[in-house]
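Trainee: Generate coordinates for the sequence data below:
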Amino acid sequence: MMSASQSQPTMESKLKSLQCHFTWEQGPSRSKLLFLKQELEDIGTEQGYSWLGHIYNLQGFIHYQLGSMEEARRLLSRATEAFRQMRNTVSDEGPWLVVNYGNLAWLHYHLGEQAKCQTYLLKIDALINEYPPPCEDELHAEVYAEKAWTLMKFSKDQKLLAADYFQRALRMQPDMVEWQTSRVIALVSANQQRDKLLEDDIMEKMKIAKDHDPENLYLAALYLEACAQRGEKIVDEARELATRVLRNPVSSYSGIAPLLRLYRVHISKDEAIDLAEEALERHPDVRLLKRCAAICYKWRIYSKSDSPLEHSRVARAISLYKEVISLYPHTSLKMQIVLASIYEESNRQEKADQLYKEMLMSDLDPEGKQVLYNSYGKHIFFNRKRSQQSIYYHMKAAVIPHHSPYRVDSLEKLQAISDKGRSPMSVEIKEFLANLEEPEYS
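Mentor: You can find the predicted model right below:
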């Protein structure tokens, strides 16, 4: 006969059944965590911001994963307060705290604070009993929404699932404007492909969401960008939107990034630079803005325009990239690669080679090494005409068991060389490709 203690779920089994970041995300890489940490910092934490609790919640989880336990505790506590303030209800408690309490339960469990862990488990049970979802196999709308928002941050290839979670949340609470906006943004992100127009139904959803959320300038910029891709004239509207964006504080959601992309792709790369510089004059200390400006300079330099960029502007681009690299120390590899290419474009080959040498000597995780080996392989092939050494680096990129566009690119280059059969290494490449094991998808 089973004893009473055996029939009771263990604390660990209860924790594993929770809906929270500790059960949603299993083993994200350190590079991914550092990237997300900086991305969340760039969103900002303006008082009254509708996703403030979600931001603190995810930040707390990330800091736990990075080993900063006390910072994780502080951020998760701030999430609790943010949710209470944002919901502005008679009761401090509500279903919006289920994920946060789950995170806190897990944190206390990992810290060996079992009594506090148990307290939060009981709080979660009480919330679920008081605010049950409409169906037994469904989550509460607040949980669906936070899960969707988190998924949008963690996974580029699960945006459709995020949109579905938002849709489920909206069926239960259709008046949540920010959920509708985020659902549409997820749909746009999931369906955006180079040289492919968004479908009419998504355009219509964007228009409806924009009308319901007129102050969301990020969505407004995405909508104008989609219109421009369809050949519509958007210059006047874009300039009007720019005026509005410039008046607001800068963050990842302020609309400045998609607006600058709209300018450089559909209006003028030089005007994009001018707009970025105007924004920097108003907000000179915002690192996100410096990164956006650097990207505008990059595409102007890469454009091979009939009117080459003035030396002063090339110098400005280099200066910006150096500063941005220092401001994003843990996720600056791709920016360093761009800086090397700008050195190359501006006839500073020694500086380009020196920067690559420093990157090759740096301590990178496998994903970073794959990016670097692929980029360096192309650099020494196109700019230094060292084809055999280039092949070696593409092999190094391909052998790393991580699915990415960089691995695909290196594999395609190796396959093309093998198919032509002109390289002294053709046989070696063929054997390499034949014996290469495909990494498992995580």
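Trainee: Going by C-alpha atoms from here, please, whenever you check contacts or count neighbours.
Mentor: Noted.
Trainee: so how far is stretch 195-209 off the chain centroid?
Mentor: Centroid separation for stretch 195-209 versus its chain: 22 Å, with Cα atoms, centre = their mean, to the nearest Å.
Trainee: Need the contact partners of that stretch.
Mentor: 180-181, 184-185, 187-188, 191-192, 219, 223, 226, 229-230 (Cα atoms under 8 Å, 6 or more residues apart in numbering).
Trainee: How about stretch 302-318?
Mentor: 294, 297-298, 300-301, 339, 342-343, 346.
Trainee: Please go through this protein and pick out the longest helix.
Mentor: Taking DSSP state H as the assignment, the helix of the chain that covers the most residues is helix 69-87.
Trainee: how about that helix: buried residues?
Mentor: Using 16 or more other Cα atoms under 10 Å as the burial criterion, the residues of helix 69-87 that qualify are 69, 71-73, 75-84.
Trainee: Closest one to residue 410 out of the contacts of stretch 302-318, please.
Mentor: Of all those, residue 410 sits closest to residue 339, with 21.2 Å by Cα to Cα.
Trainee: that older thread, from the chain's centre, how far out does the longest helix of the chain sit?
Mentor: Here helix 69-87 is found 22 Å from its chain centre; the criterion is Cα atoms, centre = their mean.
Trainee: what's it packed up against?
Mentor: helix 52-65, helix 98-110 (3 or more Cα pairs under 8 Å, 6 or more residues apart in numbering; DSSP states H and E).
Trainee: Tell me which of the ones you listed lies nearest to residue 42.
Mentor: Of all the helices and strands packed on helix 69-87, helix 52-65 comes closest under Cα to Cα, at 10.8 Å.
Trainee: just checking, what packs against the closest one?
Mentor: helix 21-24, helix 30-43, helix 69-87, helix 98-110, helix 141-154.
Trainee: Turn these into TSV, including distance to residue 366.
Mentor: Listed next are the helices and strands packed on helix 52-65 as TSV, based on distance: least, Cα to Cα, whole Å:
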stretch	distance to residue 366
helix 21-24	23
helix 30-43	10
helix 69-87	26
helix 98-110	28
helix 141-154	19
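Trainee: Quick one: closest of these to residue 398.
Mentor: Across these, closest to residue 398 is helix 30-43 (Cα to Cα), at 19.1 Å.
Trainee: okay, the angle between the closest one and helix 141-154?
Mentor: 110 degrees (axes from the mean of the first three to the mean of the last three Cα atoms, to 10 degrees).
Trainee: want to put them side by side, so please do this one too:
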Amino acid sequence: MNIMSNTPEDLLKEKLDQLQCHFTWRPQKETIDLEDLMYRLQDSIDMNMKYEDQSYNQLAFVNCLQGKCEEAIQHLKEAEKILRENHKDEFERRIIITYGNFAWVHYHMGQLTKAQTYLDKLEMICKPLSDGPCYTAMIPEVYGEKGWSLLSSAAEYYEEAKECFAKALEQDPDNTEWIMGYGTVLFRLEAFSGTPESCDQSQSVKYFRRVLELDPDDAMAMVLLALKLQRLRQNEEANELVEQALQKNSDLPYVLRYAAKYYRQRGSVEKAIRLLKQALELTPHSCFLHHQLGLCYRSKLKYSRSRSPRNPEFQQKVKLINLCKYHFEKAFEHRPRSAVKPQLDFADTCIIGGEYSRAEEIYSRLVELVDIRPENMQSICLEAGLFELHQKKSETNAVSLFLKGVKIEYNSRERKKCRMNLLEWADRKLRVNAHDSKALGIKAFLYQLDGIKGKATEYFEKALEFDPGNEQYVSALSQLRI
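Mentor: The predicted structure follows:
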């Protein structure tokens, strides 16, 4: 029999759970790379980026998760001060999340009276703004800040961030902050194969254009729009936008990093490296900058063919491999969960340099990750599978990894490549031995996946001829016949 607890602490917790703030939103300690997020938020504060109050708010949440509650209080005070100075007319609408965070931090510190004080303040602010719970109000300022917080936390939250910006724009359609947020989350989702957004690469373009209509000096909108136009082969306008952005904000790391990516993709690698090094001086812990530098050096590595240690080309190759490894490793140093691509690139560089055991160590760790974006796990399965197949000559392990990638129901490029590798392997085995039960089972599974039930049944039956009693094949056949 459950007895409801009515202690003051429990009653207060019930009220706190009604709040809209970082402590009630989805990102938690287990799903984000705290150290990396802390560096990124601190960088945005140090560079006087837009929405500085939001950075202080989210940093306070990170501090509290790290057990640094006093620091959290100081950062919330900074957020409140900025809002009072910069948003006098909108202060009450914008302070809701900060006061919610204050209440939660005081609760974690055991200061229940102070926590209740902030709940009382929220009740006074929110009652005129909302018909819902008296301690919060679902207004654009709340949706917008939640969207930015989710967007900066981890890729797993991008879809939810998109919904938040959409709700903010429903009520405030010409607000550049929410338009930029919506455009940015579309930009990121369009880059993931398998998302609905990836089917139309131009959706984010209209939002960046709209930001520039309302604020022609927004350099971030310029460089992000340029990257999209580059992908759409509208190179002349893209080039003009990047140059314009650099003229306006040549000392802003976020502008420098996207401009560098633009130049790297255009083939101007040396220019990209110069911009990335400039940005790295301003934000030395940036995962993005280190990853981009690694990619720049790897693009130069392609042209180093010699294998003779005395040959200058070979010496240059070794130098480039070491630079790639250094920057890729820096890119995932504080992001073991979220920086999957830099880790795969690091492993690939190790393979180029013949360091197979180091690559295997990376793949083994990545395969064990849970609760990451599906296309990231499919990328891991693909790259680890190819390593098992070509470097370790372990067909069994390779097939197992490709199968794992295919079984993740997410229609990415990586899944298609896993499928292609499985099909090539099965066909190759069957050319040598038409009775290979495992290859027949793989073909059957792929037909089943494609919805071709007749062929799937035929191949599962053949597989059972040469592997009688295989429970997996028997079970699959039973499902197909039902």
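Trainee: Residue 5 of structure 1 is nearest to which of the helices and strands packed on helix 69-87 of structure 1?
Mentor: helix 98-110 (19.4 Å).
Trainee: Now tell me what touches the closest one from outside.
Mentor: So helix 98-110 of structure 1 is contacted by 15, 18-22, 57, 61, 64, 73, 76, 79-80, 114, 116-121, 123-124, 127-128, 143, 146 (Cα under 8 Å, 6+ apart).
Trainee: 7 Å instead?
Mentor: 15, 18-22, 57, 76, 80, 114, 116-117, 120-121, 124, 143 (Cα atoms under 7 Å, 6 or more residues apart in numbering).
Trainee: what's the answer for stretch 421-431 of structure 1, then?
Mentor: With Cα under 7 Å, 6+ apart, stretch 421-431 of structure 1 has contacts from 414, 417-418.
Trainee: Just these: which are in helices?
Mentor: Going by DSSP H, the helices hold 414, 417-418 from the contacts of stretch 421-431 of structure 1.
Trainee: May I see those residues organised as CSV, with neighbour count added?
Mentor: Conversion of these to CSV gives the following (neighbours: other Cα atoms under 10 Å):
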residue, neighbour count
414, 23
417, 18
418, 20
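Trainee: Tell me which stretches of the stretch 251-400 of structure 2 form helices.
Mentor: In the stretch 251-400 of structure 2, the helices defined using DSSP state H, counting those that start in this stretch lie at 253-266, 269-282, 287-301, 312-332, 340-352, 356-367, 374-390, 395-407.
Trainee: and of those, who's closest to residue 90 of structure 2?
Mentor: Closest among these, using Cα to Cα: helix 253-266, at 27.4 Å.
Trainee: what inclination does that closest one have with respect to helix 287-301?
Mentor: Using the same axes, to 10 degrees: helix 253-266 of structure 2 against helix 287-301 is 20 degrees.
Trainee: Can you give the contact residues for helix 253-266 of structure 2?
Mentor: Contact with helix 253-266 of structure 2 is made by 219-220, 223-224, 227, 242, 249-250, 269, 271-272, 275-276, 279, 282, 289, 292, 296, as judged by Cα under 7 Å, 6+ apart.
Trainee: what about residue 123 of structure 1, distance to residue 340 of structure 1?
Mentor: Using Cα to Cα, to the nearest Å, residue 123 of structure 1 is found at 53 Å from residue 340 of structure 1.
Trainee: Among the two, which residue is more densely surrounded?
Mentor: The neighbour count for residue 123 of structure 1 versus residue 340, taken as other Cα atoms under 10 Å, is higher for residue 340 (23 against 18).
Trainee: list the contacts for the equivalent of the more buried one over in structure 2?
Mentor: Alignment note (TM-score structural alignment): residue 340 of structure 1 maps to residue 347 of structure 2. Applying Cα under 7 Å, 6+ apart to residue 347 of structure 2 gives the contacts 359, 362.
Trainee: Find the centremost residue of structure 1, please.
Mentor: Residue closest to the average C-alpha location in structure 1 (Cα atoms, centre = their mean): residue 153, at 5.4 Å.
Trainee: The closest residue to that one other than its chain neighbours - how many residues pack around it?
Mentor: Nearest residue to residue 153 of structure 1, sequence neighbours excluded (Cα to Cα, 6 or more residues apart in numbering): residue 36, at 7.3 Å. Residues within reach of residue 36 of structure 1, counting by other Cα under 10 Å, total 18.
Trainee: now residue 220 of structure 1
Mentor: 24.
Trainee: counterpart of residue 110 of structure 1 in structure 2?
Mentor: The equivalent of residue 110 of structure 1 in structure 2 is residue 108 (alignment by TM-score structural alignment).
Trainee: try residue 257 of structure 1
Mentor: Match for residue 257 of structure 1 (TM-score structural alignment): residue 257.
Trainee: how near is its match to residue 476 of structure 2?
Mentor: 50 Å.
Trainee: More neighbours: those two, which one.
Mentor: Between residue 257 of structure 2 and residue 476, counted using other Cα under 10 Å, the more crowded position is residue 257 (25 against 17).
Trainee: So that one versus residue 273 of structure 2, what's the distance?
Mentor: 10 Å.
Trainee: about what we covered before: between the ones in helices among the contacts of stretch 421-431 of structure 1, which is closest to residue 168 of structure 1?
Mentor: residue 414 (45.2 Å).
Trainee: show me what contacts the closest one?
Mentor: With Cα under 7 Å, 6+ apart, residue 414 of structure 1 has these contacts: 391, 429.
Trainee: which of the contacts of stretch 195-209 of structure 1 are buried?
Mentor: Buried, going by 16+ other Cα under 10 Å: 180-181, 184-185, 187-188, 191, 219, 223, 226, 229, out of these.
Trainee: so residue 59 of structure 2 sits right up against residue 38, yeah?
Mentor: Yes. With contacts counted by Cα atoms under 7 Å, residue 59 of structure 2 reaches residue 38, the gap being 6.3 Å.
Trainee: Much appreciated, bye for now.
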